[in-house]
Each structure stands twice: as structure tokens, then as C-alpha cells.
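Participant: pasting a predicted model and its sequence here:
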Amino acid sequence: MSRVSSPELKKFMDKRILIHVQGGRKVTGVLRGFDIFLNLVVDDASDESTAGDKKSIGMVVIRGNSVTSVSTLSA
């Protein structure tokens, strides 16, 4: 019986993060939760896909299979 390991995202919890999503989109926000499939719950999220434009999108769930990278933003 194999055990599924959880993603190493605990260090990002309740911190402001930058998420790169397939299709060149970028989302910033505060990580509130995640699961073993890397689905992310992001609060106070903003879509920053277009250059210089930041659109507030509230609380969102980002599907794990569309995430290409996650990094913290310095406070």
C-alpha cells in the first residue's frame, strides 16, 4: 500500500503568493488551503495576466493541474 505524500505547501500557508497558471496567466493572493492534487484556495486574489493591469477576483480555487509554479511574494 503506497501513501500519497502531501504537497510541500505548508510553508506558503497564509502568505501572499504568486501562482503561474497554464496559458501565461498569473494570480497573486493569500494561500488559505490546498489538497493532495495541488488544488489551491487563494483569498484576496488578483489576476495579473495583462501587463500592468491588476483585476481583483476575490477568493478562488485554482485547479492543481493548471498550476505551473508557486512562489512567495516578499511582504
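Facilitator: The structure has been received and is ready for your questions.
Participant: for the rest of this, base every contact and every neighbour count on C-alpha atoms.
Facilitator: Noted.
Participant: so for stretch 56-75, what gets flagged as buried?
Facilitator: Using 16 or more other C-alpha atoms under 10 Å as the test for burial, stretch 56-75 gives 59-60, 62, 67, 70, 72.
Participant: out of the residues you listed, which is nearest to Asp47?
Facilitator: Nearest to Asp47 among the buried residues of stretch 56-75 is Val60, at 10.5 Å by C-alpha to C-alpha.
Participant: skip the chain neighbours and tell me the closest residue to Asp47.
Facilitator: Once flanking residues are discounted, Asp47 sits nearest to Val27: 4.7 Å by C-alpha to C-alpha, 6 or more residues apart in numbering.
Participant: next up, a structure to set beside the first:
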Amino acid sequence: MSKAKESAVDLAKFVDKGVRVKLAGGREVQGILKGYDQLLNLVLDEAVEYLRDPEDPLSVTDETRTLGLLVCRGTAVMLVAPSTGMEEIANPFLGAKAEGEAAGGDDDS
């Protein structure tokens, strides 16, 4: 009655295609997915790392560093997305936060 463990993510459709991977610690890499396993260990070919902005470590710049063949350990993988059709959008919560601070004010009554 034992079932084979299945991964929560099906990466088969991304094999031999470009993917962008966000890793724990803020690093981002892009490359061609060559293999993976149920623990989300990934093998990327022609990988490049997107370097972070020195003044704002939370943002990534367009500057890259070539890595070549890369093995990403599954415990560090936070996000896997196709590299085609990906675009950055403005954070919709930044406006709501500013409005909440203005409306909240100080309640020292």
C-alpha cells in the first residue's frame, strides 16, 4: 500500500528550456535546466548569476557573472520560473503600506 513519493513541482516541462532560479540568501541564476530530482536539486547549463546592487542588496542588477554548469541544492531553491515571458512588476503593497501609515497615525488618546 505504499505510494511512490511525488514531487509537489513538475519540472519535466522545463527540461532543456531556460529557467530563472531564486535561491535562499537572495542569489538569482538563469540557465538551461538539464536535470532535477524529487528533492528539487537542479542542474543548470550555461548558467549566469545576476549580481546584486551594492547599495541595495535586496535588488538585482542587469550585471551578470558566467557560471557555466551549475548544481543547485534543493534546500536552497526558493523559486523556479521560465525565463521567457518573465517581467518585473511594481510592488502593489508599497502603496497600501504608505496609505496605512498615513491613516493609522498615532493613537495616543
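Facilitator: Structure received. Computed from a predicted model, the values in this text were never measured in an experiment.
Participant: drop the TM-score for these two in here.
Facilitator: Superposed pair, TM-score by TM-score structural alignment, normalised by the length of the first structure: 0.92. Supporting alignment: 75 aligned residues with a C-alpha RMSD of 1.3 Å.
Participant: the residue nearest to Asp47 of the first structure matches what in the second structure?
Facilitator: Aligned against the second structure by TM-score structural alignment, Val27 of the first structure finds its counterpart in Val29.
Participant: over to Asp44 of the first structure?
Facilitator: Counting by TM-score structural alignment, Asp44 of the first structure corresponds to Glu46 in the second structure.
Participant: tell me which residues touch its match, please.
Facilitator: Contact analysis of Glu46 of the second structure by C-alpha atoms under 8 Å, 6 or more residues apart in numbering lists 31-32, 66-69.
Participant: just to revisit the earlier point, which element is the match of Val27 of the first structure on?
Facilitator: Using DSSP states H and E, Val29 of the second structure maps to strand 28-36.
Participant: immediately after that strand, which helix or strand?
Facilitator: strand 42-52.
Participant: could you give me the buried positions within that next one?
Facilitator: 42-45, 47-52.
Participant: show me where the second structure has its strands.
Facilitator: For the second structure, the strands defined by DSSP state E occupy 18-23, 28-36, 42-52, 60-72, 77-82.
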